[in-house]
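# Sequence and computational prediction follow.
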Amino acid sequence: MLRTAYADLAAALSALTAEEGWQPTGCAGWTPVDLGVHLLGDARRALVALNTPADGPADTTAVDYWLAWRPPAPGDEDELWSTRVVASVQGGLGPVGRRYAETSAAVLVAAGRVDASDLVRTQGRVMTVADLLSTLAVEAAVHHLDLVAHLDRPGPAAAPLAEVRRVLEGLLGGPLPAGWDDVTAARRGTGRSPLDDSDRALLGPAVERFPLFG
């Protein structure tokens, strides 16, 4: 699943033209260049995590990892601006896309050298490799949707999108509306698409918990 998510996202980044690199994305205020810098940072974090074994027990799962990422959070605006500053000196989308492709490929190699049940540490938390890989696939899939939000380009594959839905439903504690396909679930569950009146009626009191993460 992570292999698919990373390969598709790397291909999507590399396929964009220089002009498309400065178009809007699904992340307010970010262009594909900015988003690519953020994704590169996440891939580098993954490399560190996969090479940082931890003692047990695990204190975080693939679902509750996202509880810390409910918007708005203190410092969110600072991160948006700092990413934009870093992106401005990267030389455009081409270099960023190449670095992301190299780093994400290295993550997959590192992931193949550990067991799914091994414990690793990331962002001060301990989790299994399997759960870490889920969080990385979810991050990649959601940001792939962001990348192509205003472009006529393919989005993420079915398996990573299904994992996004599984995590969102885990956070909600029940199923999302059956009428939402996985793309809709990802966009509405993370606040990228607004809920309309029919959505609110379907969700009932659970609507107060949206977005489930962002």
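Perfect, thanks for sending it.
# switch to C-alpha atoms for all contacts and neighbour counts from now on
Will do.
# Go ahead and flag the most central residue of this structure.
residue 139 (1.4 Å; CA atoms, centre = their mean).
# Can you tell me how far that residue is from residue 204?
For residue 139, the distance to residue 204 (CA to CA, to the nearest Å) stands at 27 Å.
# residues in contact with residue 128?
Going by CA atoms under 8 Å, 6 or more residues apart in numbering, residue 128 touches 58, 61, 116, 117, 118, 119, 120.
# Mind doing that once more with 10 Å?
Residue 128 makes contact with 50, 53-54, 56-62, 115-121, 134 under the criterion CA atoms under 10 Å, 6 or more residues apart in numbering.
# How far off centre is the strand or helix carrying the residue nearest to the centre of the chain?
Using DSSP states H and E, the element containing residue 139 is helix 129-147. Distance, stretch centre to chain centre, for helix 129-147: 4 Å (CA atoms, centre = their mean, to the nearest Å).
# Now do the buried residues in it.
Residues of helix 129-147 classed as buried under the neighbour-count rule (16 or more other CA atoms under 10 Å) are 129-147.
# Run through the strands of the chain in chain order.
Counting by DSSP state E, the chain has strands at residues 119-122, 125-128.
# next up, a second structure to put side by side with the first:
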Amino acid sequence: MDDFSRSWTALLAAVAGLDDADFARPSGCTGWLVRDLVCHLVIDAQDILITLATPAATEPTRNAVTYWDVAGTPPTGEDPLDALTVRLAGAYEEPWLLKFHLDDVGSAAGRAAGLAAPDLRVSTRDEVFTLADYLSVYVLESTLHHLDLIAHLPDAPAPPPEGLARSRELLTAIAGTPFPSSLSDRDALLIGTGRRSPTESERAELGSLASKLPLILG
């Protein structure tokens, strides 16, 4: 719960600190500008609120690791939902409108999560999770998107170390093999999810894990 709060709050703060010109820069998501990514974060915040308001009475069917489906190919940015996000982002016209909307709905999502019990069962994507597991999903989601946000903004604040460490733990569990200790948490996440390619020496250190990468999470 604390890791979610730290990661989510840091991501909202990073967006709030962007200059207008930053919204037209590329993000770390293929085919998306920063403004498109921020629009996606608005949708993420809405999903959190919807899920928190969708309690379930049955046993959990997935957890923070099994939530993720691992695809065989990276996204191209041409998926209909991805394209819709780009159109929605363009409709805002002014960056401050996107900032305002994300701060509004994103802050509400953070407050609602903080008020809920960790063992609450919630439903999303036709699956049931404990709230603690569901919010752990968003530690990884928000940390990766924080890295996407700042991919071409070297002076922007990085994700909190606790979120990076927890995200590495989750990605390691998804991969089923630990990442080399020589890799920082940030590099393990970037390489592990295909956000950057490993160097020759990093590939050697990855060993058999290299053949499983990248892990395209969906």
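Thanks, I have it. Since we're looking at a predicted model, the values are computed, not measured.
# Put one on top of the other, what's the TM-score?
The TM-score (TM-score structural alignment, normalised by the length of structure 1) is 0.92; 214 aligned residues with a CA RMSD of 1.9 Å.
# Near residue 29 of structure 2, how many other residues are there?
20 (other CA atoms under 10 Å).
# Alignment lookup: it to structure 1.
Using TM-score structural alignment, the equivalent of residue 29 of structure 2 in structure 1 is residue 27.
# Contact partners for its match?
34, 35, 80, 143, 145, 146, 147, 149, 192, 214 are the contacts of residue 27 of structure 1 under CA under 10 Å, 6+ apart.
# and if you look at residue 176 of structure 2?
Counting by CA under 10 Å, 6+ apart, residue 176 of structure 2 touches 170, 209, 212.
# Could you check how far the match of residue 29 of structure 2 is from residue 54 of structure 1?
According to CA to CA, residue 27 of structure 1 stands 33 Å off from residue 54 of structure 1.
# Likewise for residue 45 of structure 1?
For residue 45 of structure 1, the distance to residue 54 of structure 1 - CA to CA - is 15 Å.
# gap between the two ends of stretch 40-58 of structure 1?
Per CA to CA, stretch 40-58 of structure 1 runs 26 Å from first to last residue.
# equivalent range in structure 2 for that stretch?
The aligned range for stretch 40-58 of structure 1 is 42-60, by TM-score structural alignment.
# counterpart of the lengthiest helix in structure 2 in structure 1, which residues?
Secondary structure of structure 2 read by DSSP state H shows that its longest helix is helix 95-115. The aligned range for helix 95-115 of structure 2 in structure 1 is 93-113, by TM-score structural alignment.
# The matching stretch: which residues count as buried?
Quick answer for stretch 93-113 of structure 1 (16+ other CA under 10 Å): 93-94, 96-101, 103-108, 110-111.
# Would you show me how to pick out the buried ones of the contacts of residue 128 of structure 1 in PyMOL?
To isolate the buried members of these in PyMOL, using 16+ other CA under 10 Å:
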select buried, resi 50+53+54+60+61+62+118+119+120+121+134
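# Among the contacts of residue 128 of structure 1, name the ones in helices.
50, 134.
# one step back: for residue 13 of structure 1, find the nearest of the strands of structure 1.
strand 119-122 (25.5 Å; CA to CA).
# For that closest one, which outside residues touch it?
Residues from elsewhere that reach strand 119-122 of structure 1, judged by CA under 10 Å, 6+ apart: 45-46, 48-60, 114, 126-132.
# What of stretch 103-115 of structure 1?
Residues contacting stretch 103-115 of structure 1 (CA under 10 Å, 6+ apart): 2-3, 5-7, 9-10, 39-51, 53, 97-100, 120, 128-130, 132-133.
# Could you rerun that using 8 Å?
With CA under 8 Å, 6+ apart as the criterion, stretch 103-115 of structure 1 contacts 2-3, 6-7, 10, 40, 43-44, 46-47, 50-51, 129.
# what about that stretch, distance to the chain center?
With CA atoms, centre = their mean, you get 17 Å for stretch 103-115 of structure 1.
# try stretch 21-38 of structure 2
So, by CA atoms, centre = their mean, the centroid of stretch 21-38 of structure 2 is 14 Å from its chain's centroid.
# Based on its surroundings, how many neighbours for residue 75 of structure 1?
8.
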